[in-house]
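In: no sequence on hand, only this structure:
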C-alpha cells in the first residue's frame, strides 16, 4: 500500500529579500555618504567639493547595490529551488530539493530589530553546497515548507540517509 502524499502547498513559492536588508547591509556606507553630502554642502569647507563628489559616487554605488538586492528571487518549486540574482548579468542557480541536507536560520542584531532573518540551506550540490536566503521576514516559516518538500522528494526518489552513531 502506497502511503505517499502529494506535496502540501503544491504551488511555487517566490521569495525576495526585504528592502530592510539593504539598510542592514549598507548602513555604515549610507551614514558616510550622508555625512559627506552634508560636509560638502557647507560653504568654505576645505575639500568640500571633493567630499560631495565622493559622496555622489557612493550614492551611485548604493543605488546599484539596492537594485541588485531587489532583483534577487528565490523560487521554491515542487522539485527544485531556483535562485536568481544579478542586474546586468543574471545568474540562475538550480538546486534539487532532494540534495538539501540541513537548514540554519540566523538573525543578526539588526535583522532582529527589523524582523528579518537569513535562512541557510546546506546541500550535497557541488556547485552550491550552501545557499543563503537573505532578508526573509522572520514570521515566514519557509524552513518547514522546504523541509516537507525535501522529504517528499527524497521518498519519491528512494533516497535514504544512513547514519552511524
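Out: Sure thing, it's come through. Keep in mind the model is a prediction, meaning the values are calculated, not measured. Residues are numbered from 1 along each chain as shown.

In: for the rest of this, base every contact and every neighbour count on C-alpha atoms.
Out: OK.

In: can you tell me the SS state at the residue positioned nearest the centre of the chain?
Out: By CA atoms, centre = their mean, the mean C-alpha position of the chain lies nearest to residue 134, the distance being 2.5 Å. Secondary structure, DSSP: H, G, I helix; E, B strand; the rest coil: residue 134 is strand.

In: skipping its backbone neighbours, what lies nearest it in space?
Out: residue 118 (4.4 Å; CA to CA, 6 or more residues apart in numbering).

In: that neighbour: neighbour count?
Out: If you count neighbours by other CA atoms under 10 Å, residue 118 ends up with 20.

In: mind listing what it touches?
Out: By CA atoms under 8 Å, 6 or more residues apart in numbering, the contact list for residue 118 reads 105-107, 132-136.

In: quick one, strands of this protein?
Out: Using DSSP state E, the strands found in the chain span residues 13-15, 73-76, 80-85, 91-96, 100-106, 116-123, 130-137.

In: now distance to residue 33 too, for these, in a markdown table please.
Out: Below are the strands of the chain laid out as a markdown table (distance: least, CA to CA, whole Å):
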| stretch | distance to residue 33 |
| --- | --- |
| strand 13-15 | 30 |
| strand 73-76 | 28 |
| strand 80-85 | 26 |
| strand 91-96 | 30 |
| strand 100-106 | 28 |
| strand 116-123 | 25 |
| strand 130-137 | 23 |
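
In: how far does stretch 135-146 sit from its chain's centre?
Out: Centroid separation for stretch 135-146 versus its chain: 11 Å, with CA atoms, centre = their mean, to the nearest Å.

In: structure two is appended below for comparative analysis:
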C-alpha cells in the first residue's frame, strides 16, 4: 500500500512594498498634483485635482488587487486567486510544473523582495509569476519538493536528450 503524504497548505501573498515598487512614478505624481491643485491663481487647478483623484482611485484599486492575490501550494495543486470585483481562480497541477526561476529588479533588491516564476506544461498557465515575496523565503524548494512527490506518485518521469 502506498503511503499518502499530507502537506500543510502554504499560502503566499505579495508584500505591500511591491505595490510601491510597481507604482512609484504614479505615487510621486499624486502629491504633486494635490499640491498644484491647492495653489491659488494657477491655471487648470480643478482639472488637475480631478485627474489626481481619479489617479488615486486607480492606485487604490491596484493596491487592493495586489493584496488580494493569493497563491496556495497544496498537496496536489498550485492555486492562484486574484481579482477585486470578480474573483478568479487558476489551478495548476503540481506534477505539470517543469521549471522555476527567481529574479529581482534593482528596486526589489533594495527592498528585500523577489519574483518567483513557475513554468509548467499547462496550456492555460505556462508561466506564473509570484511577485513581491520576501527574499529569505525558500518557496522554490518547498514547491519543488511537492512537485517531485506528485511526479513520483503519478509515475511521471522526465526524459532528456543530451
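Out: That came through fine. Note that the coordinates shown come from a computational prediction; the quantities given were computed from them, not determined experimentally.

In: mind checking the TM-score on these two?
Out: Remark: TM-score between the superposed chains equals 0.96 [TM-score structural alignment, normalised by the length of structure 2]; 161 aligned residues with a CA RMSD of 1.3 Å.

In: the residue nearest to the centre of structure 1 contacts residue 108, correct?
Out: No - checked against CA atoms under 8 Å, the pair residue 134 of structure 1 and residue 108 is beyond contact range at 11.3 Å.

In: show me where structure 1 has helices.
Out: In structure 1, the helices defined using DSSP state H lie at 20-41, 48-70, 109-114, 142-157.

In: in JSON lines: these, plus distance to residue 83 of structure 1 and mean neighbour count.
Out: Below are the helices of structure 1 laid out as JSON lines (distance: least, CA to CA, whole Å; neighbours: other CA atoms under 10 Å):
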{"stretch": "helix 20-41", "distance to residue 83 of structure 1": "17", "mean neighbour count": "17"}
{"stretch": "helix 48-70", "distance to residue 83 of structure 1": "12", "mean neighbour count": "17"}
{"stretch": "helix 109-114", "distance to residue 83 of structure 1": "21", "mean neighbour count": "14"}
{"stretch": "helix 142-157", "distance to residue 83 of structure 1": "14", "mean neighbour count": "17"}
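
In: out of the ones you listed, nearest to residue 5 of structure 1?
Out: helix 142-157 (7.9 Å; CA to CA).

In: residue in structure 2 matching the residue nearest to residue 134 of structure 1?
Out: The alignment partner of residue 118 of structure 1 in structure 2, by TM-score structural alignment, is residue 115.

In: if we can go back for a sec, now the common contact residues for residue 134 and residue 108 of structure 1.
Out: Common neighbours of residue 134 of structure 1 and residue 108, using CA under 8 Å, 6+ apart, are residue 117.

In: and of the strands of structure 1, who's closest to residue 36 of structure 1?
Out: Nearest of these (CA to CA): strand 130-137, 28.0 Å.

In: if we can go back for a sec, next up, the contacts around the residue nearest to the centre of structure 1.
Out: Under the criterion of CA under 8 Å, 6+ apart, the neighbours of residue 134 of structure 1 are 17, 21, 117-119.

In: measure residue 3 of structure 2 to residue 156 of structure 2 for me?
Out: Applying CA to CA, to the nearest Å, the value for residue 3 of structure 2 to residue 156 of structure 2 is 17 Å.

In: have a look at these two and say which one is more surrounded.
Out: Between residue 3 of structure 2 and residue 156, residue 156 has the larger neighbour count (other CA under 10 Å), namely 12 against 6.

In: and the more buried one, what's its match in structure 1?
Out: Using TM-score structural alignment, residue 156 of structure 2 lines up with residue 159 in structure 1.

In: cool, and residue 40 of structure 2?
Out: Per TM-score structural alignment, the equivalent position to residue 40 of structure 2 in structure 1 is residue 43.

In: likewise for residue 57 of structure 2?
Out: Alignment note (TM-score structural alignment): residue 57 of structure 2 maps to residue 60 of structure 1.

In: can you tell me what sits against stretch 71-85 of structure 1?
Out: By CA under 8 Å, 6+ apart, the residues outside stretch 71-85 of structure 1 that reach it are 7, 10-17, 68-69, 86-87, 90-98, 133, 146, 149-150, 153.

In: go with 7 Å
Out: Outside of stretch 71-85 of structure 1, the residues within contact range by CA atoms under 7 Å, 6 or more residues apart in numbering are 10-17, 86-87, 90-97, 149, 153.
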